[in-house]
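Asks: below are the sequence and a predicted model for it; my questions follow.
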Amino acid sequence: MIRRSSVKDCFLVCPVSAVGGGMGQVVSYLMHGSSVDMPLRLVAIDARGPGSVLWSPYYMSVAIGRIVIAAARGRLGLVHVHVAERASLVRKGLVALAARMMGVPVLLHLHAAEIQPFYDRLPGWGRWLARGVFRRADLCVVLGTGWRDWLIDTIGVAPDRVVVVRNGVPMVAAPRLGDRSGPFRILFLGNLTPRKGVGDLLVALASPVLAAADFEAVFAGGGEVDTYRRQAAELGLDARVSFTGWVDRAQAAALTAAAHVLVLPSYHEGLPLVILEALGAGTPVICTPVGSIPEVLDDETTALFVPPGDSEEMARALRRLIDDAALRANLADAGRKLYSREFTMDAFVGRMAALYRELITANV
């Protein structure tokens, strides 16, 4: 057992406000979601800041300053940088560079859903800089084998410096506690944007396939709410669809537990927390097989897959679940078992703690 006075800090560099989305939620779970013993004291620092992105240079500078001061005082054992694409890669790359210059090991944790097309659009010098961000890290953590192969084959990171770690989430409800009376409840939970396939889901809900079905759909999340509210009205869905706006974690958990199905028809994803939370709640899932999703879910067993952008197939999948109680029960049971095997908080936090120990031992 390490004495408390000898424990160094691990700075978790990530958005810590609502703008952090799933990335910020992963960090919150890592810090507070498990009783697993950590070899370092976890401290979240924000390199973006809340509100306008125009303030991000200020918050990035503060984060770098904190790293430099803590490292100079001998209090910093590791910097765990959570990174996405676009501006996040620039900010976090500079933060990681500062840590490396101070002799502090860096763990780079990739959450980006669209990093590959983003990288492909960069000019040559931009790709060179992006490769440098990942290659200079002591270890890169990714959500699935597709990202691992991309970092090794395209970015040139050494294979022994890339590790797959699946996300973990707290169990929402086990067994399922949601009230199942009334209409069939369809839930979309996430940022309302085209990437998430929100418009495709609305078109599916207006399909003749579902015209006679007794359902209600809830779209929970921020983003382009007014745009999709107008689309729902144009499709004649006013009486069947509601938009809650942004919801906190307690509200999201309650909605997940009460839903008959979670639908996530995204075009690009990493490994969405909302899907893992639905598995733990025993809520069946309809989703697209993108990102790391098909690495962990099996079509017709732990989820129903639909092609991105295929609203008619989505409508047919929803109709199947509405009509087939046995299918719903089978998906719920298989989802809970999968969650218990692979996506608990103890499994996720324990894996991260083991990586922390490896890195600080290697850098003693």
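Replies: Great, that's in hand.

Asks: make it CA atoms for all contacts and neighbour counts henceforth
Replies: Will do.

Asks: so Leu12, which of the three states?
Replies: strand (DSSP: H, G, I helix; E, B strand; the rest coil).

Asks: thought it was touching Met31?
Replies: No. Contact criterion CA atoms under 8 Å: Leu12 and Met31 do not qualify, at 9.2 Å.

Asks: overlap in contacts of these two?
Replies: Leu42 (CA atoms under 8 Å, 6 or more residues apart in numbering).

Asks: chain neighbours aside, what residue packs nearest to Asp179?
Replies: Ala258 (5.7 Å; CA to CA, 6 or more residues apart in numbering).

Asks: from Arg319, how far out is the one you found?
Replies: 19 Å (CA to CA, to the nearest Å).

Asks: these two - which one has more neighbours?
Replies: Ala258 (21 against 17; other CA atoms under 10 Å).

Asks: hmm, Arg180 and that one touching each other?
Replies: Yes. Using CA under 8 Å, Ala258 is in contact with Arg180, at 6.9 Å.

Asks: contacts for the longest strand along the chain?
Replies: Determined from DSSP state E, the single longest strand within the chain is strand 76-83. In this structure, residues lying in contact with strand 76-83 by CA under 8 Å, 6+ apart are 8-14, 23, 40, 67, 70-71, 89, 92, 96, 99, 104-112, 356, 359-360.

Asks: show the subsequent helix or strand relative to it.
Replies: helix 87-101 (DSSP states H and E).

Asks: determine how far that next one lies from the middle of the whole chain.
Replies: 21 Å (CA atoms, centre = their mean, to the nearest Å).

Asks: other SSEs contacting that helix?
Replies: In terms of contacts (3 or more CA pairs under 8 Å, 6 or more residues apart in numbering; DSSP states H and E), helix 87-101 is packed against helix 56-72, strand 76-83, strand 106-110, helix 124-135.

Asks: buried set for it?
Replies: Buried residues in helix 87-101, counted by 16 or more other CA atoms under 10 Å: 88-100.

Asks: where does Phe219 land in three-state SS?
Replies: Look at Phe219: counting by three-state DSSP, its state is strand.

Asks: could you measure from it over to Gly197?
Replies: Between Phe219 and Gly197 the computed distance is 12 Å (CA to CA).

Asks: again with Val247
Replies: For Val247, the distance to Gly197 - CA to CA - is 19 Å.

Asks: structure two is appended below for comparative analysis:
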Amino acid sequence: MTLYEDKPLRKLNELIDSWQPDLIHAVPYDKTIFQLLHHRHDLVIVGTEPCDGSLRCGWWYSGQPLQEVLPRFNGVHVLSHRALHNLRVEYGWDGPSEVILPPFSFTAPWPLWNRKTPIYRLFFAGRLATEKGIEQLIGSLAQARRVIAPISIDIWGTGPEEDYLKRLAIVAGVSSWINFRGGFASFDKIPFEDYDAMILPSWFEGMPYVFIEALSSGLPTVVSSNGGMKELSGVEALAHFFEPGCQDALVSALANLYTHYAVNADAPDLRRRLVADQFSPVVVNERYQEFYRSILS
């Protein structure tokens, strides 16, 4: 049985009593499952850590004392070895754990990105929130334009920081080269063939789905080295990583993208293959089953 966030506690209890599951997997763990753990002690529960397992991700847990609730879980599923390390060091977690990637598959594969000549146009896609590092992106654009080329950036998404980021672009003197495009229903609704690459400068992440979607679309990516993105087998030859919070590192990663643009342009099929090999639902679901069996045994 898998629980998704924000199910009312009463309905969860009714569902559990009706189904009587051997194991419950909370994807991710959130305030509702924390409440359930406080009220019931007859359940085997595995939780998914959605971020990088550090104390700075506390915004996700809705103010719940994770360090108090975490020991009540029978196991924790994480998206990266970095997250597992952080849970152990910062929260003292020492229970059963497994690093398992999220499953991904196309309902109907969209065409591969195929841009052989750069147009110096990039895009960000995601929630406009502090943890996404868009401030750093805006603050680095003038330097990137001066050092590399007349780069422009489209920002896809909405969120609590939208008005602030628009004002920041004006104050930073780069509003003419940053276009806020608004929300998007799904990744394939973004005209990604009109861009050279996707950029994701997050301060912290788990395994962002937009990164998986970009790779599966064949897109080059410039992403922060936090989270589980850099742990994927073979990904360092197909994406450009930088340490978040360092403007020079971000500009250097962008320079590397364009210096080796021909190599990037020749690898869209390799990026899609990476996703097919490592995020296949068949492979991932078997890993889940193995983890569940180990918990129940």
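Replies: All right, it came through fine. Here the structure is a predicted model, which means the values were calculated and not measured.

Asks: and Phe219 and Gly197 of structure 1? Which one has more around it.
Replies: Phe219 (24 against 21).

Asks: what's the matching range in structure 1 for stretch 218-226 of structure 2?
Replies: On structure 1, the counterpart of stretch 218-226 of structure 2 by TM-score structural alignment is residues 282-290.

Asks: which outside residues touch that stretch?
Replies: Residues contacting stretch 282-290 of structure 1 (CA under 8 Å, 6+ apart): 173-176, 256-257, 259-270, 275, 278-279, 302-308, 314, 317-318, 328, 331-333, 335-336.

Asks: ok, which stretches of structure 1 are helices?
Replies: Counting by DSSP state H, structure 1 has helices at residues 21-32, 56-72, 87-101, 115-121, 124-135, 145-150, 198-205, 225-234, 249-258, 273-281, 293-296, 311-323, 325-342, 345-362.

Asks: residue in structure 2 matching Ala326 of structure 1?
Replies: Using TM-score structural alignment as the criterion, the counterpart of Ala326 of structure 1 in structure 2 is Ala262.

Asks: correct me if wrong: Leu70 of structure 2 contacts Gly92.
Replies: No. Between Leu70 of structure 2 and Gly92 there is no contact, the gap being 9.1 Å when judged by CA under 8 Å.

Asks: of those two, which one has the most company?
Replies: Neighbour count, other CA under 10 Å: between Leu70 of structure 2 and Gly92, Leu70 has more, with 21 against 13.

Asks: who are the contact partners of that one?
Replies: Trp93.

Asks: from Ile16 of structure 2, how far off is it?
Replies: Distance of Leu70 of structure 2 to Ile16 of structure 2, computed by CA to CA: 21 Å.

Asks: and the counterpart of Ala276 of structure 2 in structure 1, how far is that from Arg176 of structure 1?
Replies: Taking TM-score structural alignment, Ala276 of structure 2 has Ser340 as its aligned residue in structure 1. Ser340 of structure 1 sits 14 Å away from Arg176 of structure 1, going by CA to CA.

Asks: residues near Asp52 of structure 2, how many?
Replies: Neighbour tally, Asp52 of structure 2, other CA under 10 Å: 25.

Asks: the match of Ala326 of structure 1: neighbouring residues, count only.
Replies: 14.

Asks: so what's it closest to, chain neighbours aside?
Replies: Per CA to CA, 6+ apart, closest to Ala262 of structure 2 is Lys116, 6.8 Å.

Asks: ok, now which ones touch the residue lying closest to Ala334 of structure 1 once chain neighbours are set aside?
Replies: Take Ala334 of structure 1 and drop its neighbours on the chain: the residue closest to it by CA to CA, 6+ apart is Thr302, 5.5 Å away. Contacts of Thr302 of structure 1 were listed using CA under 8 Å, 6+ apart, and they are Pro284, Val285, Leu331, Ala332, Ala334, Gly335, Leu338.

Asks: Thr302 of structure 1 matches what in structure 2?
Replies: The alignment partner of Thr302 of structure 1 in structure 2, by TM-score structural alignment, is Leu238.

Asks: how much space between its match and Val275 of structure 2?
Replies: 12 Å.

Asks: just Leu84 of structure 2 next, same as before
Replies: On the measure of CA to CA, Leu84 of structure 2 and Val275 of structure 2 end up 22 Å apart.

Asks: now swap in Pro65 of structure 2 and tell me
Replies: Computed as CA to CA, the Pro65 of structure 2 to Val275 of structure 2 distance reads 35 Å.

Asks: can you check Lys11 of structure 2 too?
Replies: Per CA to CA, Lys11 of structure 2 is found 36 Å from Val275 of structure 2.

Asks: neighbour count for those two, which is higher?
Replies: Taking other CA under 10 Å, Lys11 of structure 2 and Val275 do not tie; Val275 has more neighbours (22 against 10).

Asks: contacting residues around that one?
Replies: Contacts of Val275 of structure 2 by CA under 8 Å, 6+ apart are Phe104, Ile212, Leu215, Ser216.

Asks: got it, and Ala213 of structure 1?
Replies: Arg319, Ile322.

Asks: if you set the cut-off to 10 Å instead, what comes out?
Replies: Pro183, Phe184, Leu205, Leu318, Arg319, Ile322, Asp323 (CA atoms under 10 Å, 6 or more residues apart in numbering).

Asks: closest to Val141 of structure 1 out of these?
Replies: Closest approach between the contacts of Ala213 of structure 1 and Val141 of structure 1, by CA to CA: Leu318, at 34.8 Å.

Asks: right, and the closest one touches Leu210 too?
Replies: Yes. Assessed by CA atoms under 10 Å, Leu318 of structure 1 is found in contact with Leu210 at 8.0 Å.

Asks: who has more neighbours, these two?
Replies: The neighbour count for Leu318 of structure 1 versus Leu210, taken as other CA under 10 Å, is higher for Leu318 (25 against 16).

Asks: got the contact list for the residue opposite Gln35 of structure 2 in structure 1 once aligned?
Replies: Aligning on TM-score structural alignment places Gln35 of structure 2 opposite Leu94 in structure 1. Shown in contact with Leu94 of structure 1 (CA under 10 Å, 6+ apart): Ala47, Met60, Ser61, Ile64, Ser88, Arg100, Val133.

Asks: and the nearest residue to the third one once chain neighbours are set aside, what does it touch?
Replies: In space, not counting the residues next to it along the chain, Ser61 of structure 1 is nearest to Ala47; the distance is 7.7 Å by CA to CA, 6+ apart. Contacts for Ala47 of structure 1 were tallied using CA under 10 Å, 6+ apart; they are 13-16, 55-64, 81, 88, 91-92, 94-95.
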